[in-house]
Each structure stands twice: as structure tokens, then as C-alpha cells.
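**Q** Curious how this folds, go ahead:
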Amino acid sequence: MPELILKNISKHITLTSEEEVYFLALLKPKQVSKKDFILKEGQVCKEINFVESGTLRAFYLDKMGKESTIMFAVAEWWVTDMFCFVNEQAAMLNIEAIEDSRMLQLQKEDLDQLYIKVPKFERFFRIIMQNAYIREQLRVIQELSLSAEERYHNFLIKYPKVAQQVKQKQIASYLGITPEFLSMIRGNKTKKKIIS
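**A** Purely as a prediction, here's the structure:
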């Protein structure tokens, strides 16, 4: 489905047909089943992934085995362990398919060549990374200033597709709360709807 990735790119840059052909030739399709990993902590992170279909989750596992979800990725989103991808280091994150998923992978060395041969891709990926940085900065500020209930409400507004596709415990780990506390918040929201 090259149309989907080309549509994603056209939001920020315009490619000639020759540039499209060159770019598409660099992509490697990958299909994974639910619960498969496309990256595990400790592996060298060599690719950035464009999600064509399905849902993935990037998470960090602490020494006690507690999972903290860093991000979700649904169709038309990009996902990788960015720090490790850029620096070609061992991954700090795990990236797991929450459901059967299809993606297009772009290797780091191919991305570097792409920047040289089609410089406008530097603009594209700069915008993608800026947006990711802004999203994470806002998330940290919300973490510091909003209640768990407000953060959950914002999550539902900002990521309605994700909220429908992932488990409650994964949303809780993204919000930094326990699944039990999230269940209580959801129960309170239902009661408020019934009362009003």
C-alpha cells in the first residue's frame, strides 16, 4: 500500500515521481502477528517503521519487571527507539505488536543515503521529530500538572483509535497509574454520564 506512506509524506513535502520510486525501493515490508516484537531491548536499533495497519506499543521494562508504555503507534504513524536509531545503539525500548500489524521499514543507512539523494526528506523527518518532541514535552507537563483523571480524558480525546484498540493495563502504564486506578476513573466517568 504505497499510497498510504506517500500520502503521509505529502503532508510535509512534495516528491517527484522519480523521488517516489527511489524512496519506495528503499522500504522493506514486514508483517508481524499479535504479541510479536519488532524490537527488543538490547538489540541494535537499525530501522524506523511506518505502520500500514495494526497497532504497536513501545515500552520500557525496569529492573523490577514493571512495564512503562512510552508510546502507541497505529496506522500512518512512525515508530522506533529514536535515540538508539539515530545513534545506532542497543535499544532501550521494546516494540511489540498489540494486534496483527503490517509496516514498512527504512534502514538507518538507507535513510542517510535518502538525505543525500533527496534532501527534502531531511525536512520531512525534522518535522516528524519536532512533532514527537512537542508531544513528549506536553506529556511530561501534563504528568506534572494534571490529575490522572484529566490525563485519561486528554488521552481519549487525543488518541480515540488507540483507546479502542489497546488493553486497559497498557493505557494505565502509559498514564503512569495502576490498572485498578484506571478502572476506578472509568467507573467514575460512567457514573457522571448516568447522573447528567
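**Q** can we go C-alpha only for contacts and neighbour counts from here?
**A** Fine.
**Q** tell me which strands and helices the helix ranked longest in the chain is in contact with?
**A** In the chain, taking DSSP state H as the definition, the longest helix is helix 120-145. Contacts defined by 3 or more Cα pairs under 8 Å, 6 or more residues apart in numbering; DSSP states H and E place helix 120-145 against helix 108-117.
**Q** ranges for the helices of this structure?
**A** 2-10, 17-26, 82-87, 108-117, 120-145, 148-158, 160-165, 168-175, 179-195.
**Q** okay, those helices, which one's buried deepest?
**A** For the helices of the chain, average neighbour numbers computed from mean count of other Cα atoms under 10 Å are highest in helix 168-175, which has a mean of 20.
**Q** Can you name the residues in contact with that helix?
**A** With contact meaning Cα atoms under 8 Å, 6 or more residues apart in numbering, helix 168-175 is reached by 67-71, 143, 148, 151-152, 163, 178-179, 182-183.
**Q** got it, and stretch 8-17?
**A** 76, 120, 121, 123, 124, 127.
**Q** Stretch 102-116 too?
**A** Residues contacting stretch 102-116 (Cα under 8 Å, 6+ apart): 23, 26-32, 46-54, 85-86, 121-122.
**Q** Please give the structure of this sequence too, so both can be compared:
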Amino acid sequence: MVGVFNKHFLPLVSKIKTLYSQINKNISRYVSFDQQELEIFNSLLEFKTVPKKTMLLQEGEMCNFEAFVVKGCVRKYYIDDNGFEVILQFAIENAWVSDISFSIYENKPSRVFIETLEDCEFFMFSPESKEELFSNAPQFERAFRILMQRSLAVTQDRLFNTISKTATEKYLEFLEHYPALSQRVAQHYIASYLGISAEFLSKIRTKIAKL
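**A** All right, here's what the predicted structure looks like:
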């Protein structure tokens, strides 16, 4: 009986350790933490599995989470004045996704949607848990500040590219930065992210294929 229990329990323990190791490695890229600090962090995380095509957040709702993508792919988007979806972010493994700048920090209803495009696994982190973390392990405040700064830098760089680069240049840069996404995400989603029509993206892809 004990052997049967261990057969099923030990692989689960191993998977959980691997999952925590994944997010711990991510958060430790810019700040070093001791084991006690990481254990405090881990104790405040909530692990969730979410099927594809699930809305994690809808426009008008309050965002009450920051999500670390353990596995899967997510899109964050808004609907413009003409009724078109405009994708702001794709989040895949080891990326964070939320509506931090507006809904969480400004305490206002969200203006974006967040949807899973694949079956996903997340570590979810609430604002209350974040405050508790900062109180008990202050080093994490610096780590999350750096994550926010890097996110803002990516947003600024994307805005610059939108203004200064051609559609072909933007698509080639997308392939360079996110090579796996072109096989995981529908082309009309990529077109939305690049700010062009799906038809125009198809022409770009055909042109590149002939080079």
C-alpha cells in the first residue's frame, strides 16, 4: 500500500518542486534571495490550471492578480473605437501578465481582456499577497520594481517600432524575438499585435518566403 502511495505521490512532489524552481529562477534574475525569502514567496502563490479560451480578465472588471505563466500562452488585448481587437501582449512560459499599471495601481476597472490561447498553468499572485510579501521579505519589492521597469521598457520599444518601422520590419523582429509563437498563435492574432490586417500579413509572409 505504501509503495502504491509513493508511486503516485513522489512524482507529484517532484513536479511541484520543479514548478516552484521555475518561478524562483525567474524572480531571482535581478535580485538574490535566500531560501527563507523564497519560501515566504512560494507560500503566497496560488497554482492554477486553466483551459484554453478562458477569460482571466474582462474589460470593466477589477484585476486582482499578477499571473506567472508556467505553461501555455495568453493574450492581452483591448477593443478599439471601431470594434477591432488590438493585442497588446502575448505571454508564454516564464512571462508575467496582468493589468498592473491601470487596474491594480490605479484601482480602476480594467480596460483590457486577458484570455488563454492554450491550456495553461499559472502561479497567481494577489495584491494582498504582494503587500504581505513586501512586509516580510522587503528584497522582493526591488525585484518587482525591476520587472515593472523592464515591462515599461518593452512597451516603449514596441511603441517606437510601431511608429518608425515598416510592417515587414515589425514582423521580422517579431519572429526574431518570439520564434516559437508563429507556430502557436493564429496569424490573425499576430497581425493584430503588429497593427496590420491579416491579409497584409499574408502578403508579407508570401514575400519573405520567396526571398
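**Q** returning to what we had before: what's the ChimeraX syntax to select whichever of the contacts of stretch 102-116 of structure 1 are buried?
**A** This is the ChimeraX syntax for the buried subset of these, where burial follows 16 or more other Cα atoms under 10 Å:
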select :23,26,27,32,46,47,48,49,50,51,52,53,54,85,121,122
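**Q** Show me the residue at the heart of structure 1, geometrically.
**A** Nearest to the mean C-alpha position of structure 1, by Cα atoms, centre = their mean, lies residue 73 at 3.4 Å.
**Q** counterpart of stretch 24-33 of structure 2 in structure 1, which residues?
**A** Using TM-score structural alignment, stretch 24-33 of structure 2 corresponds to residues 6-15 of structure 1.
**Q** again with stretch 150-168 of structure 2
**A** Mapping stretch 150-168 of structure 2 onto structure 1 (TM-score structural alignment) gives residues 131-149.
**Q** which residues sit in contact with the residue mapped onto residue 176 of structure 1 from structure 2?
**A** Aligned by TM-score structural alignment, residue 176 of structure 1 pairs with residue 195 of structure 2. Contacts for residue 195 of structure 2 (Cα under 8 Å, 6+ apart) come out as 86, 162.
**Q** rewinding a little: how big's the offset between the longest helix of structure 1 and structure 2?
**A** When structure 2 is overlaid, helix 120-145 of structure 1 sits 0.9 Å from its aligned residues on average, using mean Cα distance after the TM-score superposition for structure 1.
**Q** So what's the gap between stretch 30-42 of structure 2 and the chain middle?
**A** 21 Å (Cα atoms, centre = their mean, to the nearest Å).
**Q** cool, and stretch 131-150 of structure 2?
**A** With Cα atoms, centre = their mean, you get 18 Å for stretch 131-150 of structure 2.
**Q** what about that stretch, start to end distance?
**A** 21 Å (Cα to Cα, to the nearest Å).
**Q** One more: stretch 59-71 of structure 2?
**A** 24 Å.
**Q** try stretch 28-42 of structure 2
**A** 13 Å.
**Q** Can you give the contact residues for stretch 135-145 of structure 1?
**A** With Cα under 8 Å, 6+ apart as the criterion, stretch 135-145 of structure 1 contacts 151, 175.
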